[in-house]
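Asker: One predicted model, sequence on top.
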Amino acid sequence: MQRQDAKAQNRERPKPKPPKPPQEPPKPVEMEPDTSDMSDSVSVQVPSVDLGGMSNGLGDPAGAMARDGDATPIVRIEPRYPIKAARDGKEGYVILSFTINELGGVEDVQVIEAEPRRLFDQEARRALRKWKYKPKIVDGKPVKQLSQTVRLDFTLDNANG
């Protein structure tokens, strides 16, 4: 018996193969706002974008029926209501200036006016940067549109409460 035990102690164990690294699933593209953390008593009113006073005369505030060639909104992400503001019952608005680039993306976002100051600015800028537009077309080519403005209102809706 001692001889078999000695063989067992001297035998080399085969090394296991290292496991293959797990494949990472593709990251989902978020096109809609995450509303899972928003209470039913909070709503954010997202108005239309002012495209320099252009109007199609049909009462279409969103500009969906604007003249051919103008930038039209495709994706709008609503800003999240800041927890502190909701807890304190604060309401307000932010007026932002931005540029629509040739690809329809939003860039150069700046706060023009905010009431109360600095309370809603960060969430308003974050949401606006995710908006997408069909860019303005001039002579068959997309062009940048500078100095666009939008007002985002932050209001608590107590009617559903």
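Answerer: Cool, got the structure.
Asker: all contacts plus neighbour counts: C-alpha atoms, from now on.
Answerer: Noted.
Asker: List the buried residues in the strand of greatest length in the chain.
Answerer: Looking across the chain with DSSP state E, the single longest strand is strand 145-156. Within strand 145-156, the residues that qualify as buried are 145, 147-156, counting by 16 or more other CA atoms under 10 Å.
Asker: Repeat that for stretch 77-94.
Answerer: 77-82, 85-86, 90-94.
Asker: just the strands in this protein please.
Answerer: Using DSSP E, strands in the chain cover 42-45, 72-75, 92-100, 106-115, 132-134, 136-138, 141-143, 145-156.
Asker: Below is structure B, check it against A:
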Amino acid sequence: MALFGAVVVTAVLLVLMVLMVVSRGEVPDTRGRYKIADIWQPERTLTELAKASRPKRPSEPAMILPTMPRENLHFNMPTAAIRLQAAPMPTVRLNIGLGSGDFARDTDYIPVYVPLPLYPRRALARGRQGYAVVEVVITTTGGVRDVKLLEESPRNYGFGSAARKAALKLKYNPRVIDGQGVEVPGVMYKFTFRLE
């Protein structure tokens, strides 16, 4: 049934489109048409822009070099070859503690990334400034773990929790001893909160 309805609607639409296109021999009505006025522009005379005259470059002064007398130098050198022998040198062994020879250096931990902590809402609403000191353990890969809050001033404004969250994002170059990364416990970091 739906197929029959679709065929009927398609046939009706097709007939309507043909009727709209086909002319019945009627001459189109020209009374209702409007003519668009021609665009008029005044005649212009093309003028050539005068080129900016540049001053002439002064001629280069002729450089007169003084003539130097050539001297012919002749040296009378003996043609006999001289043979020298070097004296044997003593060998010295130095032990300067380079380890196994892989040129690994011992380094201390260096902060690479220090994030800015979010300012606590409670302190921001009351216009308070403060600081928090945290203690962390730097891992062998340079990450941070075991964050402990040591000091917070003023208390109960959220500076400690904001500092703990920021301390978890700290990144360090780890301490290296004999070419191996070493954990560093007890590293303290102070986060200062200031309104600007």
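Answerer: That came in fine, so what should we check first? These numbers come from a predicted model, not from an experiment.
Asker: which other helices and strands contact the longest strand of structure 1?
Answerer: Judged by 3 or more CA pairs under 8 Å, 6 or more residues apart in numbering; DSSP states H and E, strand 145-156 of structure 1 is in contact with strand 42-45, strand 92-100.
Asker: Out of those strands, which is closest to residue 123 of structure 1?
Answerer: strand 92-100 (9.7 Å; CA to CA).
Asker: could you give the angle of the closest one to strand 145-156?
Answerer: Relative orientation of strand 92-100 of structure 1 versus strand 145-156 (axes from the mean of the first three to the mean of the last three CA atoms, to 10 degrees): 160 degrees.
Asker: which other residues reach strand 92-100 of structure 1?
Answerer: 106-116, 120-121, 124-125, 133, 135, 144-155 (CA atoms under 8 Å, 6 or more residues apart in numbering).
Asker: Turn the strands of structure 1 into TSV, including distance to residue 10 of structure 1.
Answerer: Shown next, in TSV, are the strands of structure 1 (distance: least, CA to CA, whole Å):
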stretch	distance to residue 10 of structure 1
strand 42-45	72
strand 72-75	69
strand 92-100	73
strand 106-115	69
strand 132-134	69
strand 136-138	78
strand 141-143	75
strand 145-156	75
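Asker: would you list the buried residues of stretch 77-94 of structure 1 in a markdown table and tack on distance to residue 67 of structure 1?
Answerer: Shown next, in a markdown table, are the buried residues of stretch 77-94 of structure 1 (distance: CA to CA, whole Å):
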| residue | distance to residue 67 of structure 1 |
| --- | --- |
| 77 | 24 |
| 78 | 25 |
| 79 | 28 |
| 80 | 32 |
| 81 | 34 |
| 82 | 36 |
| 85 | 39 |
| 86 | 39 |
| 90 | 38 |
| 91 | 35 |
| 92 | 32 |
| 93 | 29 |
| 94 | 28 |
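Asker: Quick check: the two most widely separated of those?
Answerer: Counting by CA to CA, the most remote pair of the buried residues of stretch 77-94 of structure 1 is 77 and 90, 21.2 Å apart.
Asker: thinking again about what came up before, the longest strand of structure 1 vs structure 2, average offset?
Answerer: Here the mean offset of strand 145-156 of structure 1 against structure 2 after fitting is 0.8 Å, by mean CA distance after the TM-score superposition for structure 1.
Asker: so that strand matches what in structure 2?
Answerer: Using TM-score structural alignment, strand 145-156 of structure 1 lines up with residues 184-195 of structure 2.
Asker: With stretch 72-85 of structure 1 instead?
Answerer: With TM-score structural alignment as the criterion, stretch 72-85 of structure 1 aligns to 110-123.
Asker: Same question for stretch 108-115 of structure 1.
Answerer: Using TM-score structural alignment, stretch 108-115 of structure 1 pairs with 146-153 in structure 2.
Asker: Would you indicate which residues of that stretch are buried?
Answerer: Those would be 146-149, 152, for stretch 146-153 of structure 2 by 16+ other CA under 10 Å.
Asker: and which of the residues you listed is nearest residue 111 of structure 2?
Answerer: residue 147 (15.9 Å).
Asker: ok, now which ones touch the closest one?
Answerer: Neighbouring residues of residue 147 of structure 2 by CA under 8 Å, 6+ apart: 134-137, 164, 167-168.
Asker: give me that answer again for 10 Å
Answerer: Going by CA atoms under 10 Å, 6 or more residues apart in numbering, residue 147 of structure 2 touches 134-138, 163-168, 186-188.
Asker: which one of those residues has the most neighbours?
Answerer: When neighbours are counted by other CA atoms under 10 Å, residue 163 leads these with 29 neighbours.
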